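Visitor: below are the sequence and a predicted model; questions follow.
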Amino acid sequence: MVAHILKLKLLLLANGFKRSVGQLIGVIIGAVYALGMIVMLTIAAWFMASETAIDAELSIIVGSLVVLGWAVIPPLLTGVDLTLEPSRFVHFGIPQKVLGPALVLSGFISVPAILSIIGLIGGSLIWRHEPLAMPVAVLAAIATAVMAVLVCQYLTIMATALRAKRRFRELTFAVLFLLLICLGPIISSIASAANSLLDLIGPISNVLAYTPLGAAAALPGALAYGNYLQFSICLVLTVVYLGGLYWLVTRATAQATVTPPPEQRAAKQSGLGFFKYAPATPAGAVGARALTYWFKDPRYAIGVLMVPVLPLIFWFTGSQSGNYTMMYLLGPMIGILLGFSISADISYDNTAFALHVLTGVSGRADRAGRAMACFALSIIPVLAAAILPGAIAGQAWRIPGDLGFSLAALLIALGVASVASARYTYAVPLPGDNPMKTPPGNGLRVAATQLATIGVMALLLLPVMIPYLMGWFQESRGLGFLTLGIGLALGIGLLIGGIALGGKWYEKRAPELMQAVMLNK
């Protein structure tokens, strides 16, 4: 039975590459990139091999980061391999003593696991000058990879019930997305404090050496430098940690097959919500529904989360260089970002789009309602981002120009997105899925569509950008008011035109749109 389950996992892994040519190309490119990184790290480990204590500390830090990455990223984002999740075997009656070890072993049959093992073994070449430590380093690398996969499997099983709760998914997505966005400033801060951090590597590695994160990685260093007491302690801890994790995983697997996690429940709504305040018109109903999505669907969270993140990133960048010019572009960037968000509105609707088609909502009402919802949510952040930088800097002359450019960016983005979402759909994360999940096989199409949409927005902004830049360089309030006038006129005109054109395309393509979103393509 164990061999049968492992064969099933290999078959699923092989079939995953046959879904589409686009997905296969993407996997090949990703694998080549990952292998290239592993080769570079292996070469770096080869040339970094020396007889200094920093080798031992680096081995512990790298091994700990690998285990920590496996412990945090897959359980919170996507899980291990949900095709062989323990709860899927509830109805098969497989003995727990067989199923547990089989699923543990199947966890190592995956591209990330294989790449992790290869990368860690390549990193063990840092001990190539130590005849005794080198074989221990290879075994320690394998043990570290096993530790990482076991930790990931256990935490994934434990987090399955929590992932069924919408608030938990939204919170973890928000935290990880903010960390991802702020990764650049964090790395920059670490690099600027490198001298002081080098002094911390030793104490940190000494602590990690006795934890599940770095116990195995500490073995070659302890042996190479004759610290046999530490070697013995870390060896015992490694065996205990691996044995304990294996027992926890098999136990959790057995429990999951007996008591599968509860099914996800739809969110409850009390009262009319936004429908209470929206106009009693088709466009008002569509706008109220869209606003409900903005506040309750985590897939819309990317655009919303970027509103507070962008000022922090621009301020940090300015504090490093002493030039805060980018702060004056916050308004246009937030306007384009939020306006662009509705370009995938119909795709996000999924099966709910049938409600629009079956009730006969006109194209203009649908386009206007969605644009109205986004505008109501975006106008205050855009106004604040356009007014506050100039006011804080004491440059009141630039406020009219910033305001005109920002409002034009928002209105034009809404107009273009109203057309694009009626003409093009693409696969998106399904309702309830991880918002960062990328549906397979359509990466190139999504990138091309989004790039073309943003390019059209930028092109239509040129008539506003020219007087704006002239006013910026000449510090002219008059050119700023000219930018404001042109921006409002052009933005309102293109928004109305986008709603009209998008409405015509919507009515012409409603059956095709409904078929596309039902199939999520």
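Guide: Alright, I've got the coordinates. Numbers count the residues shown, from 1 in each chain.
Visitor: every contact and neighbour count from this point should use C-alpha atoms.
Guide: OK.
Visitor: the residue nearest in space to the middle of the chain and T483: what is the separation?
Guide: Geometric centre of the chain, nearest residue: M436, 4.3 Å, by Cα atoms, centre = their mean. Distance, M436 to T483, using Cα to Cα, to the nearest Å: 37 Å.
Visitor: again with W397
Guide: 12 Å.
Visitor: report the buried residues of stretch 457-474.
Guide: For stretch 457-474, a neighbour-count test (16 or more other Cα atoms under 10 Å) marks 457, 460-461, 464-465, 467-469, 471-472 as buried.
Visitor: which of the residues you listed sits closest to G497?
Guide: G497 lies nearest to L460 out of those, by Cα to Cα, at 12.7 Å.
Visitor: structure two is appended below for comparative analysis:
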Amino acid sequence: MVATLVSLRWRLTLNALRSNVWALIGSIIGALYAIGALGGLIAAAVGLGAYAAPQDAAVLLGALGAALVIGWCLVPLLLTGADATLDPRAIAAWTAPSRPLARGLLAAGAAGIPGLVTAVACLLPALVWMVAGQFLAALLALLCAPAALAACVTISRIIVVSANLSSSRRGKEMTTIIAFIVVLIASLLPSLFNASLGAHGPEILESFRRAGQILALTPFGWAFLAPGMAATGKPLAALALAAGGWIIPLALLRPWERLVAAVMTRPAGHSGRTRAYASANPASGDRQSAGSVDALTWARRLGSLLPGLPAASAAIAARCLRYWRSDPRYLAQVVSIVFLPMVVVIVPIGIRGTVQVNGEPLTMSLAIGQAPAAMLLTVPLIALLMGWAVHDDLGFDSTALWSHISAGVPGRHDILGRVVAAAVWELPTLLVMGAGMLLWTGRWQDAPALLGGALALYGCSLGWSAMTCVLLPYETNAPGESPLNSRTSGMAIVVALIQMIGMLAILLVSAPATGPAIYAAFSDSTPWRWAAGVIGLLWGAGAAGLGIIMGGRLLDARGPAILATIRSWPGHSQER
């Protein structure tokens, strides 16, 4: 059973790679990256064994091992559904649940690329203690490595299969947003650590040492800490931790077997709230039934707020606004737009605290009205990201684009509705953040230039996005999927190129307006500041309008082709 399931897993993986060139290229790049990372880890293990004290090596290996197990616990939860290979539900029609099947699924889970890389990582403590001359500790590390790998895989599979039992859509959406924030923070930790280490080196290192000791002593680090206890002359503690490291995966076997039997025998069900929509004809005089929803409320509100807005654009904007407040893919963009610039600009400044100017220490204050002027950079950065947020809006819309094409909605009205939906919440947010940064820095005199430059960037970014969402739509997760789910088409390279070229193009196009804003900020000239504000406002509005017109024309010409492309993406077909 084990050999059959492992063979089936690799056969499915290789067949998927053969049918998709981009997936094959992405897998090759990922494999090369993994090999390079393992080479670096092996070199680090040799250096740790040769030069580190046994006490320090024991704490470090225990903490890193615990972090590895915790990673296997968290990543599947954050990326639920990313790897559905040999899911018990998928094979329920072909075999009955059994103990050999459950254990074979665990073995197949460990036989993938992540499992193989983890297996090598679990063997590194043996290399460390062998180089250090602690041969008994190295032997114990070899005995504990299978337990550590088994714990990683078993916990991961339990989480992956259990997470899909949840039927609350709102709960899944909230989990997705929290997961995205966690991933975003984790991606910024290395740079923040380097910045804090440079400012408060000894204190930071001591804090990390204490945290590492606590983490290593948790059940997640037992299998990795046991050899270190043997190396530091604590044989009884080493044996106890090694036994505990083996007990964890063995104790999880029975819950895993029960879970496999439960999901394979449980009937597929659907739970959720259904809502009826009120009559689309207000003149009909029909009363809205209890629990029903007026589908045109926001369309009428936008029509009243913007009298010149076409009815089709108002309806599309109303639907897109619902996406912005309920779709996890859009909510993830909102989080990154608001959160990322604040972390990139503000946190490093707050960590450093003191800088050197001509050899003299200069302490920076973060008090209201006294914050460094560099914090104003968050405003144009947020403006750029806000306009960029709709650059693949047609792809996010998926096959719902069919309703616009079949109804004969002009392309410019379609694109205008999407831009209006974004601007309804983005512009007020941008103005509030701009006012907040001006209050924090106390540089109110720079308000016209700052807002002018930010609006120029925002308008140019919106205009560029209005065109590229038609010219270069690329595969994205289907509606209802987590934004953290990995795609199998190898689109990461294409997305990176589109984003790099797009950002450079936006900066170049906005330069005639952002240039005067930068000059006004440094020239301390009031007329220049106001001139830069007016130029930025007009330039941004013109760029956004031109982008909407050109994007609309392109959509009129390419609408059916774009819809066919979207339908070819996995999970986007209407038959799903």
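Guide: All right, it came through fine. For clarity, every value in this text was computed on a predicted model and none was experimentally measured.
Visitor: follow-up on the earlier one: switch the buried residues of stretch 457-474 of the first structure over to JSON lines; also include distance to G202 of the first structure and secondary structure.
Guide: As requested, those are exported to JSON lines (distance: Cα to Cα, whole Å; DSSP: H, G, I helix; E, B strand; the rest coil):
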{"residue": "M457", "distance to G202 of the first structure": "52", "secondary structure": "helix"}
{"residue": "L460", "distance to G202 of the first structure": "56", "secondary structure": "helix"}
{"residue": "L461", "distance to G202 of the first structure": "54", "secondary structure": "coil"}
{"residue": "V464", "distance to G202 of the first structure": "56", "secondary structure": "helix"}
{"residue": "M465", "distance to G202 of the first structure": "53", "secondary structure": "helix"}
{"residue": "P467", "distance to G202 of the first structure": "57", "secondary structure": "helix"}
{"residue": "Y468", "distance to G202 of the first structure": "53", "secondary structure": "helix"}
{"residue": "L469", "distance to G202 of the first structure": "52", "secondary structure": "helix"}
{"residue": "G471", "distance to G202 of the first structure": "55", "secondary structure": "helix"}
{"residue": "W472", "distance to G202 of the first structure": "51", "secondary structure": "helix"}
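Visitor: between those residues, which is nearest A102 of the first structure?
Guide: Closest approach to A102 of the first structure among these (Cα to Cα): M457, at 52.9 Å.
Visitor: counterpart of that closest one in the second structure?
Guide: Aligned by TM-score structural alignment, M457 of the first structure pairs with I506 of the second structure.
Visitor: and if you look at T238 of the first structure?
Guide: With TM-score structural alignment as the criterion, T238 of the first structure matches G245.
Visitor: what sits against that match?
Guide: The contact partners of G245 of the second structure, taken as Cα atoms under 8 Å, 6 or more residues apart in numbering, are 144, 147-148, 219, 222-223.
Visitor: which part of the second structure matches the lengthiest helix in the first structure?
Guide: Using DSSP state H to define each element, the first structure has its longest helix at helix 477-519. With TM-score structural alignment applied, helix 477-519 of the first structure matches the range 526-568 in the second structure.
Visitor: equivalent analysis for stretch 401-408 of the first structure, please.
Guide: Aligning stretch 401-408 of the first structure against the second structure (TM-score structural alignment) gives residues 449-456.
Visitor: stretch 374-392 of the first structure too?
Guide: Residues 422-440 of the second structure are matched to stretch 374-392 of the first structure when aligned by TM-score structural alignment.
Visitor: and that stretch, what's buried?
Guide: Neighbour counts over stretch 422-440 of the second structure (16+ other Cα under 10 Å) mark 422-423, 426-427, 429-431, 433-435, 437-438, 440 as buried.
Visitor: which ones are touching the residue lying closest to G26 of the second structure once chain neighbours are set aside?
Guide: In space, G26 of the second structure comes closest to G490 once its chain neighbours are excluded; the distance is 5.2 Å by Cα to Cα, 6 or more residues apart in numbering. Applying Cα under 8 Å, 6+ apart, we find G490 of the second structure in contact with 21-27.
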